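Q: predicted model and sequence below, questions to follow.
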Amino acid sequence: MKRLWINSWAISLMSCLLFAGPLCRAYAEDPSLQEQSAQDQSPAASTGRQPMDPDQVVDMLAAKLNLTEEQKAQIKPIIADRQQKLRDLREDTSSRPMQRMRKAKKIVEDSDKKIEPILNEQQKQQYIQIEEQMRQQARARMQNRGAGNMQ
């Protein structure tokens, strides 16, 4: 039973982390983006967490990395493709959870490899820092959840 819980939790965590990548951190740190998002949400969207669309992801990247219009135009189709592949993967029930996690990680890595050449050196370093902060936060959440279930 414990193994089943861990697998379902791991899938949820991976899909959350991989859907928006390091951009969730940017959203969490920037109140202006939160206010704009709250204004844009319809009543139907407020009932549950909606994944960000490619425009929202690119806007967050632009805010954190100071992207040019050309960079934004180049990154948007990469993000859209990544999100579609991740949606397709979530709907694939034929694979085992760990296989799907590995596939999801590969999808994100592949899209990051496409994004990296578009960024200048300073933007690349900022992007790496954002990703590392996201990993640290995910580890902390995982440890906190694990400790809460042991009691």
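A: All right, it came through fine. Source: prediction; values computed, not measured.
Q: hey, let's count contacts and neighbours off CA atoms from now on
A: Noted.
Q: quick one, longest helix in this structure?
A: Scanning the chain for the longest helix, with DSSP state H as the assignment, gives helix 121-150.
Q: residues of it that come out buried?
A: Of the residues in helix 121-150, those with enough neighbours to count as buried (16 or more other C-alpha atoms under 10 Å) are 123, 124, 127, 130, 131, 134, 138.
Q: do the same with stretch 49-62
A: Buried positions in stretch 49-62, judged by neighbour count with 16+ other C-alpha under 10 Å: 54, 55, 56, 57, 58, 59, 60, 61.
Q: one more structure, for comparison:
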Amino acid sequence: MKFASRLALLGLAVSIGAASTAYAAPFQDMPPPGDNTTTAPGQHAMPDPQKQTERLTRKLQLTPDQATKIEAILQNRQQQMQQMRADASSSPHDQHQKMRALKQDTDSQIEAILNDSQRQQYQQMQQEAMQHRRDNKQGSPGAGGGDDGGNPSAAGT
């Protein structure tokens, strides 16, 4: 009888292991906890600075030097945004204002690196992204008004 009990327990353990593997399979492509692509409800996903830089490089024909500088700016912005979101002492309104100011500062830094033609294209990208967001907000039920400052590097990725 001992042998049968052990065999039953072994069968149960194998079944549980197989079931947990099958259950976990759909979640393997999900980002790990703390990944910057996951957000709380109502928050925008934070775009990856490297992907943003790649996109801007394609759209604006950035030089390698420009791309390196812009990626550093975008990484710095991402770190500061994460700190702002983690700061529970600020009201949502204050956080929004700080994030908007950070975005404007980041845009100014990026524009300073671009030549005149690239700067004009970048500003056009910002306007298109802002219009796209406004159109989406108007079309979604219960959408709040307002502008999130426009993020051209997040649109169309």
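A: Arrived safely, thanks for sending. Everything numeric here is computed off the predicted structure, so don't read it as measured data.
Q: still on that earlier bit, same list, the buried residues of stretch 49-62 of structure 1, but as a markdown table with distance to residue 112 of structure 1 please.
A: Written out in a markdown table, the entries for the buried residues of stretch 49-62 of structure 1 read as follows (distance: C-alpha to C-alpha, whole Å):
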| residue | distance to residue 112 of structure 1 |
| --- | --- |
| 54 | 14 |
| 55 | 17 |
| 56 | 17 |
| 57 | 13 |
| 58 | 13 |
| 59 | 17 |
| 60 | 16 |
| 61 | 13 |
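Q: please flag which of those sit within strands.
A: Secondary structure of these is defined by DSSP state E; no position falls in strands.
Q: output the contacting helices and strands for the longest helix of structure 1.
A: Packing contacts for helix 121-150 of structure 1, counted by 3 or more C-alpha pairs under 8 Å, 6 or more residues apart in numbering; DSSP states H and E, involve helix 23-29, helix 54-65.
Q: so how far is it from its chain's centroid?
A: 11 Å (C-alpha atoms, centre = their mean, to the nearest Å).
Q: what does stretch 115-134 of structure 1 give?
A: 14 Å.
Q: residue range in structure 2 corresponding to that stretch, please.
A: Using TM-score structural alignment, the residues of structure 2 aligned to stretch 115-134 of structure 1 are 110-129.
Q: coming back round to it: for the helices and strands packed on helix 121-150 of structure 1, which one sits closest to residue 142 of structure 1?
A: The minimum distance between residue 142 of structure 1 and those falls on helix 23-29, with 16.3 Å, by C-alpha to C-alpha.
Q: list the contacts of the closest one.
A: By C-alpha atoms under 8 Å, 6 or more residues apart in numbering, the list of residues contacting helix 23-29 of structure 1 from outside reads 17, 33, 34, 57, 60, 61, 64, 130, 133, 134.
Q: rerun at 10 Å
A: For helix 23-29 of structure 1, the external contacting residues (C-alpha atoms under 10 Å, 6 or more residues apart in numbering) are 16-18, 20, 33-34, 37, 52, 56-61, 63-65, 127, 130-131, 133-134, 137.
Q: same question, stretch 140-147 of structure 1
A: Counting by C-alpha under 10 Å, 6+ apart, stretch 140-147 of structure 1 makes contact with 6, 9, 10, 13, 134, 135, 136, 137, 138, 139, 148, all of which sit outside it.
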